[in-house]
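J.: Model the structure of this input:
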Amino acid sequence: MTTDETQPDTGFLRPAPPGPAVEELFADDRAESGYVMNLSHAWAHRPAAQAALTDQLRQAAADAGLSYRQRGILVAAAASALGDPHCSLAWGRRLADEAGDGIAAAVLRGEDGALEPEDRALARWARQLARDPSGTTQAHVDALRAAGLDDAQILSMTVYVALRIAFSTVNDALGARPDVQLVTDAPESVRQAVTYGRSPAAAPSPG
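T.: Have a look, this model is predicted:
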């Protein structure tokens, strides 16, 4: 990924009016990441919408019984299939912490040979939802059942991935560029795998 100084770092929207909800959103970013993410400037126009989406994601992940590793596989696979650099870098790093740099980079590249059959079924399901949800087949669902998920968990996992795709779509459509910190915090193999989407911001995001 190369730095492109012609694009605004925080996207196409004007700055959101200040207020307690905006400050809370930014404070949450600072507490979790140490800086305010570029994409949060778009969500600052409706902080309650991001909070509601985050709550639904947590509930769907809990209902599906997803481990942190499984969430990493699902998000990395869906984000890379969609071409979203934000979540690919963020969750690629998290997946690398859980499963190793090689596995994380492979999932981002769409290479599943090194994955266990259960993880492979999750990655393929996530990519299918991102690319062509109408192209799912009974075989896809049977693979998820073979991975140990019951039908209620499959539904909840599908909701989780669909919500992640929605989040990525908003971020990408509104022009937010990946934070420099997202790039520098990711392992080299993850950075090399993320060759798509908007190029990183020209300067680090402020705290």
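
J.: make it CA atoms for all contacts and neighbour counts henceforth
T.: OK.

J.: Is the nearest residue to Gly65 once chain neighbours are set aside within a helix or a strand, and which one?
T.: Distances taken as CA to CA, 6 or more residues apart in numbering place Gln153 nearest to Gly65, at 7.1 Å, with adjacent residues excluded. In this structure, Gln153 sits in helix 151-173 according to DSSP states H and E.

J.: Just the residues contacting the helix or strand harbouring Asp119, thanks.
T.: Asp119 is part of helix 117-131, with elements assigned from DSSP H and E. The contact list for helix 117-131, computed with CA atoms under 8 Å, 6 or more residues apart in numbering, reads 70, 73-75, 77-79, 81-82, 107, 112, 135-136, 140, 143-144, 146-148, 161-162, 165.

J.: mind listing what's buried in stretch 90-100?
T.: Along stretch 90-100, these residues count as buried under the neighbour rule (16 or more other CA atoms under 10 Å): 90-96.

J.: Second input sequence below; structure requested for side-by-side comparison:
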Amino acid sequence: MESSRVWAHQPALHDGLFALLQQTVAAAGLTSRQRGVLVAACAAARGDAYCALAWGGRLAQAAGADVAAGVLRGEDDGLDDAERALARWARCVVGDPNGTTAADVADLRAAGFDDGRIVALTAFVALRLAFSSVNDALGAAPDRQLAEGLPPQVVDAVRFGRPVGG
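T.: As a prediction, this is how the structure comes out:
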């Protein structure tokens, strides 16, 4: 995998980052499907094709290919209220963290997330953004094998970032 090539130079950093990510998942009480929504929305908003394909595929397994493709395109029709709030929040955190408002946080509370979970899921998005930024800055392109194993709807929805590698 291309990301393995990047992180092989600093495996302890990779392991530490992913240990911290696991802590945020536990603290936020995120389901696998909710993680998929957050990462797919984050990766798409960031323009990171690698994570968008990888997590779009995971979300497709949990929610269906059309739902996953929709999240990657910024369309949340197939999501429940809590998942829509998560997708909107991820896009806000990536797009303009200084532009978030009390109303944005209120949407998360209305969807059932308390303040502790909101901090944890925000940290999760920020850490995923850091991971994507390292991969993107150091040229990690999505692996062909990854893209070939995904539903076509997911692959077609990713029209940003680095092209699939050879």
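
J.: quick one on the thing from earlier: just the ones in helices from the buried residues of stretch 90-100 of structure 1, please.
T.: Among the buried residues of stretch 90-100 of structure 1, the members falling in helices (DSSP state H) are 90-96.

J.: So which of the residues you listed is the closest to Ala60 of structure 1?
T.: Trp91 (17.4 Å; CA to CA).

J.: Show me what that closest one lines up with in structure 2.
T.: The alignment partner of Trp91 of structure 1 in structure 2, by TM-score structural alignment, is Trp55.

J.: List the residues that contact its match.
T.: By CA under 8 Å, 6+ apart, Trp55 of structure 2 lies in contact with 36, 39-40.

J.: can we see that at 6 Å?
T.: 36, 40 (CA atoms under 6 Å, 6 or more residues apart in numbering).

J.: mind checking how far it is from Ala40 of structure 2?
T.: 6 Å (CA to CA, to the nearest Å).

J.: Pull up the overlap in contacts between those two.
T.: Applying CA under 6 Å, 6+ apart, one finds that no residue jointly contacts Trp55 of structure 2 and Ala40.

J.: residues near Gly95 of structure 2, how many?
T.: 14 (other CA atoms under 10 Å).

J.: What separation do you get for Ala123 of structure 1 and Glu188 of structure 1?
T.: Distance of Ala123 of structure 1 to Glu188 of structure 1, given as CA to CA: 21 Å.

J.: what's the answer for Val159 of structure 1, then?
T.: 31 Å.

J.: and the two? which has more neighbours close in?
T.: With neighbours defined as other CA under 10 Å, Val159 of structure 1 and Glu188 compare such that Val159 has more, 18 against 13.
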